[in-house]
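> Give me the fold of what follows.
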Amino acid sequence: MTATHEWAAQTDEVRAFWGRLELPGLVDVHTHFMPERVLRKVWHYFDALAAPGGEPVWPITYRARETERLAVLRDFGVRAFTSMLYPHKPGMAVWLNGWSADFARRTPDCLHTATLFPEPGVTGYVREAVEAGARVFKAHVQVGAYDPADEALDAAWGLLAEAGVPVVIHCGSGPMPGPHTGPGPIARVLARHPRLRLVLAHMGMPEYEDFLGLAETYGEVRLDTTMAFTAFAERLAPFPERALLRLAALGDRILLGTDFPNIPYPYVHQLDALAELDLGDGWLRAVCHDNGAKLFGL
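Got it, this is the predicted structure:
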């Protein structure tokens, strides 16, 4: 299927971006596919964020049926992507993992994604998901309002570290702080499981420098670019210019993420924002494709 919506006009811009870098496409480690009723609740949350004059604060740019959203990514040349989904209460994770396993079976370019929550049985269903072929996990400390260092998760983190399965985790305090966001709680997890392949979502926004420090300390820690450096994010939490050299030095552990479809701007803006950092084509090639391809064996 080819996207026929107005977004199709963006295809040439996205493909020109990675074509200029002589890449075979893009690897996006932070895209959201989830059960429709769950996704609609997410969209409702963003729709409710309105400015005083009633203008939407966070319009969903790629609001469409699942088939069309998939077509958009494929037309853009995204070789591999994820179905980032997450529970906000106990009892949801097993159901979400069942949905995402089925989605991966019918969507071969999606990396089989799973999730977890601190609850009885978490180690068992994490093991089942890994044995079923899950290639990446998603954890959302802010939405779930849980401590990632909770003892209930300790064995699950250990299992994932041993299996080498990456975990994309939203643990920074943006866009709103939670009781367990920030670098402290996840640093305690890494102290126990230093080989855990954590991918810190949104570059750890807004505690960018603290989370860069975790990546500098732990060789398996990575960061994804999701929303970082865009004009939207820079208004809320600007990335400190003094940290750009550290970002450049970690070029082999920065991964492209976008938050598609839940972004308030065109997909290409994330790519352009990375290019405008002026860290070189080699850095861009690694971030937009090669690091993700290596991590997931594409």
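> CA atoms for contacts and neighbours, from now on please.
Will do.
> Spatially nearest residue to G158, not counting backbone neighbours?
Counting by Cα to Cα, 6 or more residues apart in numbering, H193 is the residue found nearest to G158 once chain neighbours are left out, at 6.3 Å.
> what sits against that neighbour?
Residues in contact with H193, defined by Cα atoms under 8 Å, 6 or more residues apart in numbering, are 157-158, 161.
> let's go with 10 Å and repeat that
Taking Cα atoms under 10 Å, 6 or more residues apart in numbering as the contact definition, H193 lies against 154-155, 157-162, 187, 218.
> Now, of the residues you listed, which are buried?
154, 157-161, 187, 218 (16 or more other Cα atoms under 10 Å).
> nearest to F33, of those?
Here the nearest of the buried ones among the contacts of H193 to F33, counting by Cα to Cα, is L160; it sits at 22.0 Å.
> Grab the longest helix from this structure for me.
Counting residues, the longest helix found in the chain (DSSP state H) is helix 93-106.
> so how far is the helix or strand following that one from its chain's centroid?
Counting by DSSP states H and E, the next helix or strand C-terminal to helix 93-106 is strand 110-111. The chain centre lies 12 Å from the centre of strand 110-111; the measure is Cα atoms, centre = their mean, to the nearest Å.
> contacting residues around strand 110-111?
Outside strand 110-111, the residues that touch it by Cα under 10 Å, 6+ apart are 28-29, 31, 33, 70, 78-84, 100-101, 103-105, 133-137, 296.
> one more to line up against the first:
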Amino acid sequence: MTEPTAPPGPHPDVAAVRAFWQGLGLPGLVDAHVHFLPPRIQRAVYAVFDSAGPKIGRDWPIRYRQDHAERVEILRAMGVRRFPTLPYAHKPGVATYLNEWAALFAREVPESLWSATFYPEEPAAAYVEEAVADGAEVFKVHLQVGEFHLDDPLLDGVWGLLEDAGTPVVVHAGSGPVGNAFTGPASTERLLRRFPRLALVVAHLGAPECAEFLALAERFEQVRFDTTMVFTDFFGVEYPPDLLPRLRDLGHKVLLGTDFPTIPYPYAHQLESLARLDLGDDWLRAVCWENGAALFGVPEA
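Purely as a prediction, here's the structure:
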């Protein structure tokens, strides 16, 4: 699964990341939005980004294109104490393969959160139930890529299981960077009306439908966000300034997310972009460590 190589020395991006969390007095970082995929699928994802095609919409150079082992070592050196792999099924019949691969990765990489995915298909409830029983810690679904609505009837059994289990689901439901007929807050709101206790983590702060997703987090107790790429110079979606006081007040529901490795800038830029919001060190400590550690059961030591 992983190659036995290791980088010859510290990555040049390590020092800035460590200085950031050490300056806040934290034991490290919990990153709720990191991807590791089977090599063949990872290459296919890279090819989509390299093509700057319709699902990407712009040039998107990938900064961290190392092999799996090297990327794990970079995260360790940066002080990222826990991170998921977040596989996401893009069509029927691939979720179980991705889940098996991610389970093996989690066994080999102790910092990795055991991640899984699902897709609207007849076997979904059965394999999600099995993954939950085996100890999966987080799920990921991607509405833009998978082209489905969260309240697809084929997922009814899945959501009931996950609501009862309390297992977090990272959901890319916002229309950034490129929307389609399946993105936006509508199916998320319909789903939460039926399953109000679901532990959803809305990726990218729901951008560009920031206000609508923020309102859902204010309304539903277990809805959270990750910060992935939002506020960076690259993302291209301005977070409405008038929402920042509400985002500050929801600081206990915001998790650090980065989209490592598929980002075009140094990892520290996401951290710096959060700091320049000027929402306070307590807010940053909650986002970068405390909220993720609480959600995923990460010990401080």
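> picking that back up, what's the longest helix of the first structure aligned against in the second structure?
With TM-score structural alignment applied, helix 93-106 of the first structure matches the range 95-108 in the second structure.
> average gap between the matching stretch and the first structure?
On superposition with the first structure, the mean distance recorded for stretch 95-108 of the second structure (mean Cα distance after the TM-score superposition for the first structure) is 0.6 Å.
> Could you tell me which residues make contact with R65 of the first structure?
E36.
> Show me what the residue nearest to G158 of the first structure lines up with in the second structure.
Match for H193 of the first structure (TM-score structural alignment): F195.
> For A139 of the first structure, what is the enclosing helix or strand?
For A139 of the first structure, the host element (DSSP H and E) is strand 136-140.
> so how far is that strand from its chain's centroid?
Centroid separation for strand 136-140 of the first structure versus its chain: 8 Å, with Cα atoms, centre = their mean.
> what's the helix or strand that it is followed by aligned against in the second structure?
Using DSSP H and E, the helix or strand that follows strand 136-140 of the first structure in sequence is helix 141-144. Using TM-score structural alignment, helix 141-144 of the first structure corresponds to residues 143-146 of the second structure.
> For that stretch, give me the average deviation versus the first structure.
Compared with the first structure after fitting, stretch 143-146 of the second structure deviates on average by 0.5 Å (mean Cα distance after the TM-score superposition for the first structure).
> Can you point out the buried residues in stretch 240-253 of the second structure?
For stretch 240-253 of the second structure, burial by neighbour count (16+ other Cα under 10 Å) applies to 247-248, 250-253.
> wait, which of the residues you listed is closest to E147 of the second structure?
K253 (26.8 Å).
> burial measure for the counterpart of V171 of the second structure in the first structure, as a count.
V171 of the second structure maps onto I169 in the first structure, with residues paired by TM-score structural alignment. When neighbours are defined as other Cα atoms under 10 Å, I169 of the first structure has 23 of them.
> before we move on, what about K41 of the first structure?
11.
> which stretches of the second structure form strands?
Along the second structure, counting by DSSP state E, strands occupy 29-30, 80-84, 112-113, 115-117, 138-142, 169-172, 200-202, 224-226, 254-255.
> The first structure: matching residues for the second one?
The one in question is strand 80-84 of the second structure. Counting by TM-score structural alignment, strand 80-84 of the second structure corresponds to 78-82 in the first structure.
> what about H112 of the first structure, distance to T82 of the first structure?
7 Å (Cα to Cα, to the nearest Å).
> Find the residues that touch each one of the two.
100, 104, 135-137.
> can I get the residues you listed in TSV with neighbour count and distance to Q10 of the first structure?
Output for the shared contacts of H112 and T82 of the first structure, formatted as TSV (neighbours: other Cα atoms under 10 Å; distance: Cα to Cα, whole Å):
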residue	neighbour count	distance to Q10 of the first structure
S100	27	28
A104	18	26
R135	21	29
V136	26	28
F137	28	30
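> Show me the two of the residues you listed that sit farthest apart.
Farthest-apart pair in the shared contacts of H112 and T82 of the first structure is A104 and F137; separation 13.0 Å (Cα to Cα).
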